[in-house]
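[1] Dropping the sequence and predicted coords here.
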Amino acid sequence: MDDYLVRGVTAQKQSNLRGIACVTTRLVHEVCRQHDTSPTATVALGRALTAGALLSSLLKGDQRVALKFEGNGPLKKILVEANSAGNVRGYVGVPEVDLPLKQGKFDVARAIGRAGFLTVTKDLQMKEPYKGIVQLYTSEIAEDVAYYLTESEQIPSAMGISVFLEPSGDVALAGGFLLQSLPPADETVIASLIERIEQMPPLSEFFQAHHTPEALLQHLFRDIPFDIFEKHPLTFQCTCSKPRIERALISLGAEELTHIIAEEEQTEVVCEFCRAQYQFTRQELSAVLATIQ
């Protein structure tokens, strides 16, 4: 199954619910393969990539969103970026970190760390990007993003994400959902949805049964009429290029660039997101330095 996302809204105005569901298996596999992540890091990064994909569906035009998880655990940080077209990229600070299973499950919370912050940055094509910061809630990714949406953006939200691995450590499946209650809220319907989510089998089991994102929304809404009004693909895509890397080098400042030029005949810069390598000669770096001076 190709990776894709669907968006739906309830047909009953009094319910006023928005539902988004997606499958991200290929996307997560490709990103984690490039970064050679351990099983624990794969699950953590995969969850964050899926969360980014779900949030990307709330964007318009050329808007972008970035999620940064920074905790006191050994993974250090996870950074994911996504745009309104469903292009997603991301990386984890220490990809080789692997921890023992906790009650048969990957210990993502310990890998990220209980103490830390989630930063959500939205480029809405305005003068300045919007940035919201909340403390990590459970460090389980989905719960943290839902907590951010509920507390910071004042939109009651529930998110579920699953990343299931083969015994080899390869990604077997990945996907998730996001439900949001828009004003005016129907507390009875919300309570019913919460109960359904709590009673659901693990998402990995749901997707393993070859259920689609559409079927996932149908399972969640069940007796609540809803309409799917959008479906679009999700892909891993990095926006790096040599000109963009040059702009990043400018941010180092004149003093640091001068030092690099004096020490190195040729400098290699590696994109943190896709591991692409860019070579800069001393002459090219001197040209970059000249733009600063």
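    Arrived safely, thanks for sending.
[2] For the rest of this, base every contact and every neighbour count on C-alpha atoms.
    OK.
[3] which residues touch the closest residue to P184 other than its chain neighbours?
    Sequence neighbours aside, N16 is the residue nearest to P184 in space, at 7.1 Å (criterion: Cα to Cα, 6 or more residues apart in numbering). Shown in contact with N16 (Cα atoms under 8 Å, 6 or more residues apart in numbering): 9-10, 181-186.
[4] Please check these and keep the buried ones.
    Buried residues within the contacts of N16, counting neighbours by 16 or more other Cα atoms under 10 Å: 9-10, 181, 185.
[5] In strands, which of these appear?
    9-10, 181 (DSSP state E).
[6] Turn the residues you listed into TSV, including distance to K231.
    Putting these into TSV (distance: Cα to Cα, whole Å) gives the following:
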residue	distance to K231
V9	13
T10	16
S181	20
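[7] in what helix or strand does the most far-flung residue of the chain relative to its centre lie?
    In the chain, A262 marks the outermost C-alpha relative to the chain mean, sitting 39.1 Å out by Cα atoms, centre = their mean. Assigned by DSSP states H and E, A262 falls within helix 254-263.
[8] can you check L5 too?
    Judged by DSSP H and E, L5 forms part of strand 4-10.
[9] on contacts alone, who are the packing partners of that strand?
    strand 17-23, helix 213-221, strand 226-233 (3 or more Cα pairs under 8 Å, 6 or more residues apart in numbering; DSSP states H and E).
[10] Do I have it right that F273 meets T239?
    No. The pair F273 and T239 fails to qualify as a contact (Cα atoms under 8 Å) at a distance of 9.1 Å.
[11] Give me the more crowded residue out of those two.
    Between F273 and T239, counted using other Cα atoms under 10 Å, the more crowded position is F273 (20 against 11).
[12] Neighbours of the nearest residue to D62 once chain neighbours are set aside, how many?
    Excluding its sequence neighbours, the residue lying closest to D62 (Cα to Cα, 6+ apart) is S84, at 6.3 Å. By other Cα under 10 Å, 19 other residues sit near S84.
[13] residues near A66, how many?
    21.
[14] so what's the residue lying closest to it once chain neighbours are set aside up against?
    Excluding the flanking residues, the one nearest A66 by Cα to Cα, 6+ apart is E81, at 4.3 Å. By Cα under 8 Å, 6+ apart, the contact list for E81 reads 52, 64-67, 88-90.
[15] next up, a second structure to put side by side with the first:
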Amino acid sequence: MTDQDTLRRFIFEQAGVRGEWLKLTDSWQAVSDNHAYPPVVKEQLGHAVAAATLLAATIKFNGALVLQAQGEGSLKAIVAQCTHDRCIRGLARYREPVVAGGLSQLYGSGRLVLTIETERKKPYQGIVSLDGENLAQALENYYQQSEQLPTRLWLFANETTVSGLFLQALPAASGFGSDWERIVMLADTIRAEELLDLSCEAVLHRLFHEETLRLFKAEPIQFKCSCSNGKIERTLKSLGRASLEEILEERDAITVDCEFCNQQYHFDRVDIELLLVPEIDLGTSKISH
């Protein structure tokens, strides 16, 4: 397996620190090419997609981790999602012009929302202020406030590639403070072009060749949207007959676009009428002769 569209986990077993390395190419272009984002917006979306993928790999769950950065500035919202089986998607909402700058310049007064959606449990959600110069700093602040675990992230994105590096002190590693500081100091020497261009092994050798670490096998990442005809039908059905008929008075059909993948779903009057027909429970129905 090549280093494209992969995540690699590693651990410093003698230092009580775990880490992750990430590079996205084809999957990133599948996310970003669905919209003609300005360069600044595209870079911020890349950071969010990288962060969501890295964070999802730190937990064991069946579902999806959703990262949202929301604000009142020219960059209104960034949403990135990564599922337990490493499927990603993302989108951005903004208003022109979007000028490069820190989080406060882009979002204004904003907040960072992390949601873990699981199949059988109620979603877990953490919300903090969107503080820091960049998304990596905002997430580090989030971990400091919510998890109280020393955590560092390095996130980079360009037109073709997204890359990320994640380090976190393990919960039982309170006696390894100097090791954590040393490893972070080494990681801080990484340059954007190195993380974007080099292989995982090259990056880890460049940063930690004097450290003892264990590198785990590569995990493939792919773009995959979870939208479906069934989900759209359920959403329309929840609006109720009156609302749907009101829409159909103005147009001949209802068209729904998925913002994540640009898939278009079309429902004419016949489709809507069939959608609203009550379901028959065959298990309890009686047949009379």
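    Done, it's in. Note that this is a predicted model, so its numbers are computed, not measured.
[16] one step back: what are the buried residues along the helix holding A262 of structure 1?
    Buried, per 16+ other Cα under 10 Å, within helix 254-263 of structure 1: 254, 257, 260-261.
[17] how much does that helix stray from structure 2?
    Aligned to structure 2 and superposed, helix 254-263 of structure 1 gives a mean residue distance of 2.9 Å (mean Cα distance after the TM-score superposition for structure 1).
[18] mind listing the strands for the stretch 151-293 of structure 1?
    Along the stretch 151-293 of structure 1, the segments classed as strands by DSSP state E, counting those that start in this stretch run 157-165, 171-181, 226-233, 235-236, 266-270, 277-281.
[19] Throw those into TSV and include distance to G71 of structure 1, thanks.
    TSV is the format used below for the strands of the stretch 151-293 of structure 1 (distance: least, Cα to Cα, whole Å):
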stretch	distance to G71 of structure 1
strand 157-165	20
strand 171-181	23
strand 226-233	31
strand 235-236	25
strand 266-270	24
strand 277-281	28
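[20] just so I know, which of these lies nearest L289 of structure 1?
    Shortest distance between L289 of structure 1 and those, using Cα to Cα, is found for strand 277-281: 12.2 Å.
[21] residues in structure 2 aligned with the closest one?
    Counting by TM-score structural alignment, strand 277-281 of structure 1 lines up with residues 264-268 of structure 2.
[22] Quick check: that stretch compared with structure 1, mean distance?
    Relative to structure 1, stretch 264-268 of structure 2 is 0.6 Å off (mean Cα distance after the TM-score superposition for structure 1).
[23] what's that stretch in contact with?
    Residues contacting stretch 264-268 of structure 2 (Cα under 8 Å, 6+ apart): 229, 232, 252-258.
[24] Residue in structure 2 paired with A41 of structure 1?
    So A41 of structure 1 corresponds to V41, using TM-score structural alignment.
[25] That match belongs to a helix?
    Yes. According to DSSP: H, G, I helix; E, B strand; the rest coil, V41 of structure 2 belongs to a helix.
[26] check contacts around it.
    75, 92, 94, 98.
[27] Show the residue spans covered by the helices in the stretch 1-150 of structure 1.
    25-35, 39-56, 108-112, 142-151 (DSSP state H, counting those that start in this stretch).
[28] how much does the shortest one stray from structure 2?
    Pointing back at helix 108-112 of structure 1 there. Mean for helix 108-112 of structure 1 is 4.3 Å (mean Cα distance after the TM-score superposition for structure 1).
[29] what's the answer for the last one, then?
    Averaged over the aligned pairs, helix 142-151 of structure 1 sits 1.8 Å from structure 2 after superposition, using mean Cα distance after the TM-score superposition for structure 1.
[30] okay, and that helix goes to which residues in structure 2?
    Using TM-score structural alignment, helix 142-151 of structure 1 pairs with 136-145 in structure 2.
[31] What residues sit buried inside the matching stretch?
    Quick answer for stretch 136-145 of structure 2 (16+ other Cα under 10 Å): 136-143.
[32] again with stretch 198-205 of structure 2
    In stretch 198-205 of structure 2, residues buried by neighbour count (16+ other Cα under 10 Å) are 199-200, 203-204.
[33] what's the answer for stretch 16-35 of structure 1, then?
    Those would be 16-32, 35, for stretch 16-35 of structure 1 by 16+ other Cα under 10 Å.
[34] re earlier: out of the buried residues of stretch 136-145 of structure 2, which is nearest to R182 of structure 2?
    Using Cα to Cα, the buried residues of stretch 136-145 of structure 2 come closest to R182 of structure 2 at E140, 17.6 Å.
[35] Might one say that the closest one is in contact with R152?
    Yes. Counting by Cα under 8 Å, E140 of structure 2 touches R152, with 5.9 Å between them.
[36] Report the contact partners of L103 of structure 2.
    130-135.
[37] go with 10 Å
    44, 69, 71, 73, 75, 109-110, 130-135, 137-138 (Cα atoms under 10 Å, 6 or more residues apart in numbering).
[38] Now check it against structure 1: what is it aligned to?
    Checking TM-score structural alignment: L103 of structure 2 goes with A109.
[39] Could I get the buried residues of stretch 136-145 of structure 2 in a markdown table, plus columns for distance to T212 of structure 2?
    Conversion of the buried residues of stretch 136-145 of structure 2 to a markdown table gives the following (distance: Cα to Cα, whole Å):
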| residue | distance to T212 of structure 2 |
| --- | --- |
| A136 | 26 |
| Q137 | 27 |
| A138 | 29 |
| L139 | 27 |
| E140 | 25 |
| N141 | 28 |
| Y142 | 29 |
| Y143 | 26 |
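[40] Could you report the neighbour count for E268 of structure 1?
    Count around E268 of structure 1 with other Cα under 10 Å applied: 11.
[41] Alignment lookup: it to structure 2.
    Under TM-score structural alignment, E268 of structure 1 pairs with T255 in structure 2.
[42] H232 of structure 1 is nearest to which of the helices of the stretch 1-150 of structure 1?
    helix 39-56 (10.9 Å).
[43] tell me which residues in stretch 152-169 of structure 2 are buried?
    152-158, 161-169.
[44] cool, and stretch 129-138 of structure 2?
    129-131, 134-138.
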